[in-house]
Structure formats: structure tokens, C-alpha cells
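Engineer: A predicted structure for the sequence below; I have some questions about it.
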Amino acid sequence: MTDQLTTARAQAPADRITFLRDGRRFLHLLVRGALLQLVTFGFYRFWLTTDLRRHLWSRTALNGENFEYTGRGRELLVGFLIALAILVPIYLVIFLIGLWLEQLRAFSSLLLILFMYLFGQFALYRARRYRLSRTVWRGVRFWMTGSGWAYALRAFGWQILVVLSLGLVYPWYARWRESFKMRNTYYGDAPGAFEGRGGQFFKRGIGLWLLTVGGLIALLAGTAAFDWIKLAGDEKDLPIAATFGYGAAVVLWFIASLIAYPYFRALEWRWWAQGVRLGNVSMNSTLRGGQFLRLYLRTIGWALLLLIGWLIVGALLALIVHLGLGDLKLLMSETAGRMKSPGIFHIAILVAAALFYLLILMSFGIVQRFFGMHEIWRAVVESLTVAGVASLEGVAQRGDAASALGEGLADSLDIGGF
């Protein structure tokens, strides 16, 4: 029955979802935002995040009608400040427990890790609620209900099972996670649902699991099976050959795992898209792992080019300083003797070095965001087909705009999603 429904959806006329490519404008936003973050000590990132989201949504259209993102940078800043007001006292209490009760120091560290994990899951859920309530199509907003703490506690239990099963339970965890989120998701008064199955995800991904986790288990088992001491005593050449062979196997496994990751991400995206429902609306995706792999390779390639470029710039600057200033140590000592504030020159050098370092970090951040946001968004959107959009014609506005507290918590814990 399910296969017949899937076939019927595939044969139904698909609605069109498109993305207007404007990578140059997105890159301009990234460069300007990076420079403004530098002069505002990082606080401009809230407005940059908002600009990037607005750019991507405004260039995404369903049946010719564009989406809108109505969030504001000020909301993210206020959410971040409120999150700090909540988190700092909690961190302080946990720190004081470990300081005053030395025998409980290990316990306090464990408590901090558990707290950060649970709070992080709560923050991610609430952040999604905020982002949905700021996303609008045809004048109607998306919105979300559900308890963030219920989500966090259940996610914690599921992820323990994922770890204990070495990842085999992940498809069913992913199914629960997406089902929890989608059954609390609405577009106006149209309810969301998720029909993806864990078993289906498992069958599609088991080959990648065998290649990565299974390969690692095989390597560890092989290591344990070798009697390296005995091999070393029998023949000098044998342990060298065995070590070389084992090292080659480790390298091959590592490369295979790196290649497998984008294929897994694409597989998960397809599975998710095919399972999402919004009223009578369904989606399908033709995204392939090779597309993600090429994006990752382009990211690495541009990062390497940047690294080479910055090394050349650094070498040229060092040469200019050496030729123009002579012995830097002598100059600093002479300057220190002549100046009333002998540390000024040292401070200037440190400031210049810090600025150079920040520029390097900013450039790598621009590359990562361009490919990790714009290009992945483009690849995902262009792979989608949507069916049943006509059923949303009579949707009525429901739900209220959520607070940005979740975004602030996620940002303060450095786990903020996009």
C-alpha cells in the first residue's frame, strides 16, 4: 500500500521549487559581515546571520512565490543576552561546587557535561521554533509547538542507545527526532507529519556503516589478533611488512570514511525530504552524494589556496619588516630605552599580529559559510520536487512569533544551527 502511494505521488504533477542563484551577492554579505564583526568585536554576527537567512529564503520560490524571512538581528542579540543571564549563574554554581568540595570535582565536571548536552538539545529545539516562526510563504507563517525539555530528555536517551549500538540504532533515532519535530510543526493551520521509516533508512545506509564503523571494528580486531612481540622476535622483516600493511589499511579506511560522509548526508537528506508532510503536501529529492562530495572538495581546495596565499603574504610581510627595519630586537630595545612607555612598540606588534590572525580566520570562515550554506542550500533546493501545494490554498494564519531565547542559548553554547 505504501509503495502504491509513493508511486502515485511520483506520477502526480509536481509543483516547482526554485532557487535564484546569486553567489556574488551572498559573498558580498559574507565579506562585509566579517569586516563589521571585526570592528564590533563579533556582535555584528547576529545581523549577519539574519541577512544570510533573508538572502537564501528570499531567493527560494515555490510555484513562483518567494519565501520570506522576517527575523531581526536585534532579536538574536536580545536572546543571546538573556541566555547569558541564565547560563552564567549556572556555570558559576557548578564551578563553585567543584572548588569547595574537592571530592565532588569529578562529579561537577560530569554534571556540567550533562547540563550542556541537555541544554544544547533544548536550545536547538527552541531555535528551530524561532526560525520557523520567522519564515513566511504567501503571507502565512510557519510555527511550532512542543516541549523543548521533553525533546532534550528523549534525545538524550536515544543517543545513549545510538552510542551503545555503535550507530546501528541511528535510523530509528532519526525517525523519532524528525517525527517529534514535524508533528509539532504547522504552516498556518496545516499540520506537519513525518512518514519516513527507520527500517528504510537502515537498509539504505547499512553499506556505509559497514564501510566506516564496520571497517574500524575490523581494524581494531586485527590489531588485537596480532602478537606483535612474537612477530618481532621471529623475523626482522616481518613486523616491518605487517606494520606497513596495517598502516596502509588505516589510511585507506580513513579516506573511505571521509568519502562516505557526504554520501551519508545526501542519503539522509533524501530520506528526510521523502518523509516530510505538511497537510497534503509531500516532497521528493534527487540529491546525490557526489554533489556533496564535490562541494566538500571545493571547500577544501579553496581553503588550501587561501592557506598558500596567506603563507605568501606572511612571508612577504616578514621580508619587508626585515629589510625595512633591520634587526627588530635591536629596534625594540632602543625604542624601549627612548620612550616613556616602553611597551607601546611591543603592543603595536602584537595588535598587528592579532589583526593578521583574525583576517586569516575570517577568510576561512567566509569560504566555509559560502559552501556550507549557499552552495549546500542551492544543491538541496534544486534537487526537490513538491506535490500537493494546491491543498494549501485555504490555509489560515495560526500561531505566534516565538522568542529568540533558543537561538541565544544555541549561540552561547556554540551549537547554533542555520
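Structural biologist: In hand now; what should we look at? Numbers count the residues shown, from 1 in each chain.
Engineer: switch to C-alpha atoms for all contacts and neighbour counts from now on
Structural biologist: Will do.
Engineer: looking at this, residue 61 is in a strand?
Structural biologist: Yes: remark: residue 61 belongs to a strand, assigned using DSSP: H, G, I helix; E, B strand; the rest coil.
Engineer: residues in contact with it?
Structural biologist: 17-19, 67 (CA atoms under 8 Å, 6 or more residues apart in numbering).
Engineer: Next step: the residues you listed restricted to strands.
Structural biologist: With strands taken from DSSP state E, the overlap with those comprises 17-19, 67.
Engineer: just curious, which of those residues is nearest to residue 298?
Structural biologist: Distances from these to residue 298 were compared by CA to CA; the smallest belongs to residue 19, at 20.6 Å.
Engineer: ok, that closest one touching residue 60?
Structural biologist: Yes: Residue 19 lies in contact with residue 60 (CA atoms under 8 Å); the separation is 4.5 Å.
Engineer: sec struct for the closest residue to residue 408 other than its chain neighbours, please.
Structural biologist: Sequence neighbours aside, residue 80 is the residue nearest to residue 408 in space, at 3.6 Å (criterion: CA to CA, 6 or more residues apart in numbering). Classification of residue 80 by three-state DSSP places it in helix.
Engineer: what do you get for the one 5 residues further on?
Structural biologist: At residue 85, secondary structure determined by three-state DSSP is helix.
Engineer: For it, give its distance to residue 91.
Structural biologist: Here the distance between residue 85 and residue 91 works out to 11 Å (CA to CA, to the nearest Å).
Engineer: what does residue 410 give?
Structural biologist: 15 Å.
Engineer: And residue 377, by the same measure?
Structural biologist: Counting by CA to CA - residue 377 and residue 91 are separated by 36 Å.
Engineer: Same check on residue 27?
Structural biologist: 37 Å.
Engineer: Repeat that for residue 52.
Structural biologist: Taking CA to CA, one finds residue 52 at 32 Å from residue 91.
Engineer: Same drill for those two, tell me which one is more crowded.
Structural biologist: The residue with more neighbours, out of residue 52 and residue 91, is residue 52; 21 against 13, by other CA atoms under 10 Å.
Engineer: Take this one as well and set it beside the first:
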Amino acid sequence: VLDVWIGLKVLAGLLVYLLLVVFIPLATVGARRYRLSRSSWRGIRFSFRGRARDFVKIFVVGSVASSFTFGLYYPFFDTQRHAFMTANSWFGTRRFDFDGAGRALFGPFLLTLLLTPFTLGLIWFWYLARKRRYFWGHTSFGAARFRSTVTGWPLLRLMAGNLLLLVLTLGLAWPWARVRSVRFAFRYLTLEGPLDLDAIQQDARAASATGEGLAGLLDVGGGFDLG
């Protein structure tokens, strides 16, 4: 009887895991599609045109590969997710592009893992800052390219401040913490190069709010990843 019970628990755990690795990417794509369809600048709407099933494949393969490699595949998985979400985002008739590769982050990721015990985990803020710089530095819009100058210390102060706000308000300050994070991201972000906005035409796409609801339920993001 005990063996049967253990087997059922393992099976249930696997089913939950499979459901999560399917629903999380579905929710992420749905939320991204909905939020961008409700965003505009200069009267021109953003849109997301990636197919959910393609992101599910990336998510399932990346999750399994990361598990079997004890997390070492994660930089490649993380970059593939970011590339998919960025390259399928549009502003009117012009697409955002991403030309980064996971291998560029593998070395810093491995070094961060090795230094984690000696830095009480604080080294991860420097890795996250480096990842932000890399992701934005390899994101372009037409002939213009983004550039982030964020470093570890400011990121550490931001997250420590947000954590303190959430603790002192029992979580009620979450909207303010989110606004602080967005303002922080843009403070260190620039777009460099020629930007021919007159050539961009309106090309709005309809989107369902279902993904937004799923994203809220599962607490996953779907807007522009600001880091």
C-alpha cells in the first residue's frame, strides 16, 4: 500500500510539473499579446505575433534540459525565451530584433554559481545586471540599438528597497515597488542610432484578455522584460 501511495504522489508531482511547464508559457504569451495590444506610442500600437505553441516547445525543452543539467543549461534557456519574446514584438509595422546567444552568459553564470557560497548570494545582483546589459545591448529596433548601463550596486539597492517596502506594508506596496522597478530600468536605458518613425505604419492586432488572466493567476510576466 505504501509503495502505491508513493507512486501516486510521484505521478501527481509529474502531472503538476507538466501542467506548469505548459500553462506558464501559454499565460506568458497571452499576457504579452494582450498588454502590447493595449499599448501605443504616437498613436501607433504595439503587438505581439509569436505563436504560443512555439514558446511552449522552448519552455518545455528548456525546463527539462535545465533540470537534467542541474541548472547549467539555464543561461541558454533564458536567452531563448528572451529572444522569442523580443523578436515577436512589433511597433506598428516594425519588429524588434534580438541577436544574443546563451553561450555569452554561460561563463558569467557559472562563475556566479561558484562564488555564491562566498558572497552569501549577493553576487547574483551583479549577474542580473550583466544579463540586463547583455539582453538590451543585443536588442535593436530598425537601425537603432538599445543600451543599458545598470550595475550590481544600484540593482541591489533597488531590490533591497522594494523588499523593505513590501515587508513594512505586508505586501500592499507592490504597485509602488513595481513602478520603482520600471523607473529604475528606464533610468539606465537608452536607444542609440537613427530612428525613422515616419516609416512606421499602424498595424494593430486584436488580442484576448485570457492570457492576462492566466498570467495574473500564475504570477508570470507578459509585458516588456525590463530586466
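Structural biologist: The structure has been received and is ready for your questions. All values reported here derive from a predicted model rather than from experimental measurement.
Engineer: related to what we said a few turns ago, between the ones in strands among the contacts of residue 61 of the first structure, which is nearest residue 142 of the first structure?
Structural biologist: residue 67 (10.8 Å).
Engineer: Not counting its neighbours along the chain, what's nearest that closest one?
Structural biologist: Of all residues apart from its sequence neighbours, residue 137 sits closest to residue 67 of the first structure (CA to CA, 6+ apart), at 4.8 Å.
Engineer: Map the one you found across to the second structure for me.
Structural biologist: Residue 137 of the first structure maps onto residue 41 of the second structure when the alignment is built from TM-score structural alignment.
Engineer: Check residue 405 of the first structure too.
Structural biologist: Taking TM-score structural alignment, the alignment pairs residue 405 of the first structure with residue 210 from the second structure.
Engineer: so its match makes contact with residue 30?
Structural biologist: Yes: assessed by CA under 8 Å, residue 210 of the second structure is found in contact with residue 30 at 6.7 Å.
Engineer: what residue of the first structure matches up with residue 181 of the second structure?
Structural biologist: When the first structure is aligned by TM-score structural alignment, residue 181 of the second structure is paired with residue 376.
Engineer: same deal with residue 27 of the second structure?
Structural biologist: With TM-score structural alignment as the matching criterion, the partner of residue 27 of the second structure in the first structure is residue 123.
Engineer: ok, its match - contacts?
Structural biologist: Here residue 123 of the first structure is in contact with 148, 405-410 (criterion: CA under 8 Å, 6+ apart).
Engineer: export the residues you listed to a markdown table and tack on distance to residue 23 of the first structure, neighbour count and secondary structure?
Structural biologist: Below are those laid out as a markdown table (distance: CA to CA, whole Å; neighbours: other CA atoms under 10 Å; DSSP: H, G, I helix; E, B strand; the rest coil):
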| residue | distance to residue 23 of the first structure | neighbour count | secondary structure |
| --- | --- | --- | --- |
| 148 | 35 | 19 | helix |
| 405 | 31 | 22 | helix |
| 406 | 29 | 30 | helix |
| 407 | 26 | 31 | helix |
| 408 | 28 | 27 | helix |
| 409 | 30 | 29 | helix |
| 410 | 27 | 25 | helix |
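Engineer: Pick out the most distant pair among these.
Structural biologist: 148 and 408 (14.3 Å).
Engineer: Tell me, how many residues neighbour the residue nearest to residue 408 of the first structure?
Structural biologist: Applying other CA under 10 Å, we find 22 residues neighbouring residue 80 of the first structure.
Engineer: do residue 150 of the second structure as well
Structural biologist: 22.
Engineer: can you tell me which residue in the first structure aligns to it?
Structural biologist: Taking TM-score structural alignment for the superposition, residue 150 of the second structure sits opposite residue 287 in the first structure.
Engineer: what's the counterpart of residue 105 of the second structure in the first structure?
Structural biologist: Looks like residue 105 of the second structure aligns to residue 201 there (TM-score structural alignment).
Engineer: How about the contacts made by the nearest residue to its match once chain neighbours are set aside?
Structural biologist: Closest residue to residue 201 of the first structure apart from its sequence neighbours, by CA to CA, 6+ apart: residue 171 at 5.6 Å. With contacts taken as CA under 8 Å, 6+ apart, residue 171 of the first structure has the following neighbours: 198-199, 201-202.
Engineer: And residue 171 of the first structure, what's its match in the second structure?
Structural biologist: Across the two structures, residue 171 of the first structure finds its equivalent in residue 75 of the second structure, going by TM-score structural alignment.
Engineer: ok, that match to residue 193 of the second structure distance?
Structural biologist: In this structure, residue 75 of the second structure and residue 193 of the second structure are 28 Å apart, going by CA to CA.
Engineer: What of residue 48 of the second structure?
Structural biologist: As defined by CA to CA, residue 48 of the second structure lies at a distance of 24 Å from residue 193 of the second structure.
Engineer: quick one, which of the two is more surrounded?
Structural biologist: It is residue 48, of residue 48 of the second structure and residue 193, that has more neighbours when counted by other CA under 10 Å, with 26 against 13.
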